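Peer 1: give me the fold of what follows.
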Amino acid sequence: MEKASKIYIAGHTGMVGSAIVRNLKANGFSNLVFRASGELDLKDQKAVAGFFETEKPEYVFLAAAKVGGIEANNTYRGQFLYENLMIQSNIIHQSYVHGVKKLLFLASSCIYPKMAPQPIKEEYLLTGALEPTNEPYAIAKIAGLKMCENYNLQYGCNFISVMPTNLYGPNDNYDLKNSHVLPALLRKFHEAKVNNKDSVEVWGSGSPRREFLYVDDLAEACFHLMQTYHGNVSVNIGTGKDISIKELAQLIKRITGFKGEIEWNTKKPDGTPRKLLDVSLINSLGWKYSTGLEEGISLTYADKFLN
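Peer 2: Predicted coordinates:
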């Protein structure tokens, strides 16, 4: 990408998209194209085709998606499948039709089998059953990365895919019904502290282990790959380190300053027992994360609740 290149960031108001925008601006890129959801419905094939015809972007970051946590994924199963398939299919296809030089598609680590060996290598894709609670979302994301792969093979496109681990940071979703575990815990502990509660309820047993990546580190990885990587292997992006939900809850309790107790609701689902990505490929490509978990959570907490 050149500094004057016209770059379309789909999903620019979301956590990932806004981080990519921050990164591009910090690196001197100013010819950026956005459309809010009220201006362009990415599920509308004709509207997306018209946008590409008018704007003719040279590069595309596909960060737009319908996302949520365990409850949202399990409740809105058909909606998550349909909306994600439509959004990504329209953008990927129109990128081909209008000669986009390069596209980066953001998939998700939930595309891997529920019981995949740990840490999870890129080659483990499609080797086992998915986690049932987010299977529709995962299937949509698998379809997206396979669409990129096969448009490369059939049409000679330069479309790459990445699989980020669990993300957090500025512009995250803090709705307790639809958010992921880390922002949900931040909100719960903050509100408990402000309201002088005696305890905070956390779902599950606390035993599952998860990997977390600060979203600005993801944006840096995407920028790096967009500049340097060409290939049909979808690349894992993570830290290569995980933490139990119990340890995470204790860390967030300390960062927020909550003094009460943690109550574990073991009637609620745990989800996948462990999900740690093998990041040896992206490390070999010249990128490694830079923001530690405690630092990242502290920055996120300050951005959302203390400013």
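
Peer 1: from now on I want contacts and neighbour counts done on CA atoms only, so please keep to that.
Peer 2: Fine.

Peer 1: how much space between the closest residue to Lys197 other than its chain neighbours and Val181?
Peer 2: Of all residues not flanking Lys197 in the chain, Gly260 sits nearest, at 6.9 Å (C-alpha to C-alpha, 6 or more residues apart in numbering). Distance, Gly260 to Val181, by C-alpha to C-alpha, to the nearest Å: 19 Å.

Peer 1: quick one more, to check against the first:
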Amino acid sequence: MVADLDFVPAPLDRSATFYVAGHRGLVGSAIWRKLQSEGFTNLEGRTSTELDLKNRDDVFAFFSEIRPEYVVLAAAKVGGILANNTYPVDFLSDNLRIQVNVLDAAREHGVKRLLFLGSSCIYPKFADQPIREESLLTGHLEPTNDAYAIAKIAGIMHIQAIRRQYGLPWISAMPTNLYGPGDNFSPTGSHVLPALIRRYDEAARSGVETVSNWGTGSPRREFLHVEDMASACLHLLENYDGPSQVNVGTGTDVTIKDIAKIVAEAVGYSGDIEWDTTKPDGTPRKLLDVTKLTEAGWSASIGLQEGIRTTVEWYRENLASLRV
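Peer 2: Here you go, the predicted model:
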């Protein structure tokens, strides 16, 4: 484990004020559940209606009011390849403002430990596989989501600058593709796995004989269940300190075709699967090197088939209230 500044690995104070920014989102809600299960008794969260993190004055007033000791910055504007490619200005502008406001307010009010969450899309499109943390800024980004990636890279740089200038033991974590309860299943805003779950479930229910997916199905992706991600976040807050972002994943990947087959089986779809090769594939492979994470003492525990099966169950149970 890397250690610098004055951080000493230790359990966080379960009675301290802990702000989870984005506590209703996929990652934030999982972190909230994890913290509750671990005995944290003073959790703070605000919906975007209650607190617009893009409004700097409101963010500073909020931090002045609650004065958290710990913060996880999981709030972000997120979306799949279609949304990122269609609205790059939104993904760049919104995420930069959210990050700068929260990080500046947290610094001004002396937050002891802060975890900034990014995305594996920060790495170059053709980075050596598996992708090590040192690959950051060594090549061109995937153009379909470069605006979002630039915003997240800025967040990492912001954390590193805070450490250098103010000596605060704040850290960054870069998760691989996440999925699970609370995901976005919108046909235009979702990532690949929830999009496949929705598509195949609807096909199974309506008796559609053929499902068409974007691209060739050959790209390889790594998937991490969001409950594992939440576990990793708390573990890093209590056990890791260093200027480098930490990759969070499973260390294994599968093709999109493989994922489609697992999803089809999980929802009970038995029709044909076609691939629309006129649509983009995105990055050919994106597997994270999780050596730094395993050296810090954590590894994933939820298998892909089990995770997809339980996510399908959750999707069906909550279909009426989902973000669609």
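
Peer 1: still on that earlier bit, what's the match for the residue nearest to Lys197 of structure 1 in structure 2?
Peer 2: Matched across to structure 2, Gly260 of structure 1 falls on Gly271, judged by TM-score structural alignment.

Peer 1: map His193 of structure 1 across to structure 2 for me.
Peer 2: In this structure residue 193 of structure 1 is Lys, not His. Counting by TM-score structural alignment, Lys193 of structure 1 corresponds to Ala204 in structure 2.

Peer 1: ok, now Gly271 of structure 1?
Peer 2: Using TM-score structural alignment, Gly271 of structure 1 sits opposite Gly282 in structure 2.

Peer 1: ditto for Lys25 of structure 1
Peer 2: Using TM-score structural alignment, Lys25 of structure 1 pairs with Gln36 in structure 2.

Peer 1: now do the SS call for that match.
Peer 2: helix (DSSP: H, G, I helix; E, B strand; the rest coil).

Peer 1: tell me how far it lies from Asn42 of structure 2.
Peer 2: Distance from Gln36 of structure 2 to Asn42 of structure 2, by C-alpha to C-alpha: 9 Å.

Peer 1: which stretches in the stretch 1-150 of structure 1 count as strands?
Peer 2: 7-10, 32-33, 59-62, 102-106 (DSSP state E, counting those that start in this stretch).

Peer 1: relative to Glu201 of structure 1, which of the ones you listed is closest?
Peer 2: Each of the strands of the stretch 1-150 of structure 1 has some distance to Glu201 of structure 1 by C-alpha to C-alpha; the shortest is strand 102-106, at 32.1 Å.

Peer 1: how close does the aligned partner of Pro164 of structure 1 in structure 2 get to His158 of structure 2?
Peer 2: Here Pro164 of structure 1 is matched to Pro175 in structure 2, going by TM-score structural alignment. For Pro175 of structure 2, the distance to His158 of structure 2 equals 18 Å [C-alpha to C-alpha].

Peer 1: what about these two, which has more around it?
Peer 2: Neighbour count, other C-alpha atoms under 10 Å: between Pro175 of structure 2 and His158, Pro175 has more, with 25 against 18.

Peer 1: can you get me a residue count around Ser95 of structure 1?
Peer 2: Neighbour number of Ser95 of structure 1 under other C-alpha under 10 Å is 24.

Peer 1: aligned partner of it in structure 2?
Peer 2: Aligned partner of Ser95 of structure 1 by TM-score structural alignment: Ala106.

Peer 1: that match against Glu65, yeah?
Peer 2: No: at 11.9 Å, Ala106 of structure 2 does not count as touching Glu65 under the criterion of C-alpha atoms under 8 Å.

Peer 1: now for the two: what residues contact both?
Peer 2: Shared contacts of Ala106 of structure 2 and Glu65, defined by C-alpha atoms under 8 Å, 6 or more residues apart in numbering, are absent.

Peer 1: mind listing what the nearest residue to Arg113 of structure 2 once chain neighbours are set aside touches?
Peer 2: Counting by C-alpha to C-alpha, 6+ apart, Tyr70 is the residue found nearest to Arg113 of structure 2 once chain neighbours are left out, at 5.0 Å. Going by C-alpha under 8 Å, 6+ apart, Tyr70 of structure 2 touches Ala16, Thr17, Phe18, Tyr19, Val111, Lys112, Arg113, Leu114.

Peer 1: can you give me the neighbour number for the spatially closest residue to the fifth one that is not a sequence neighbour?
Peer 2: The one in question is Val111 of structure 2. Counting by C-alpha to C-alpha, 6+ apart, Glu69 is the residue found nearest to Val111 of structure 2 once chain neighbours are left out, at 4.8 Å. The local packing of Glu69 of structure 2 (other C-alpha under 10 Å) involves 18 other residues.

Peer 1: residue in structure 1 matching Glu69 of structure 2?
Peer 2: By TM-score structural alignment, Glu69 of structure 2 lines up with Glu58.

Peer 1: from Ala4 of structure 1, how far off is that match?
Peer 2: In this view, Glu58 of structure 1 and Ala4 of structure 1 are 10 Å apart by C-alpha to C-alpha.

Peer 1: between Gly260 and Val181 of structure 1, who's got more neighbours?
Peer 2: Neighbour count, other C-alpha under 10 Å: between Gly260 of structure 1 and Val181, Val181 has more, with 21 against 15.

Peer 1: need the contact list for Leu218 of structure 1.
Peer 2: Val16, Pro164, Ile237, Gly238, Tyr289.

Peer 1: residue in structure 2 matching it?
Peer 2: That one, Leu218 of structure 1, aligns with Met229 by TM-score structural alignment.

Peer 1: and that match, what element?
Peer 2: Assigned by DSSP states H and E, Met229 of structure 2 belongs to helix 226-239.

Peer 1: what span of structure 1 lines up against the helix or strand following that helix?
Peer 2: Beyond helix 226-239 of structure 2 on the C-terminal side, the first helix or strand identified by DSSP H and E is strand 246-248. Under the alignment (TM-score structural alignment), strand 246-248 of structure 2 falls on residues 235-237 in structure 1.
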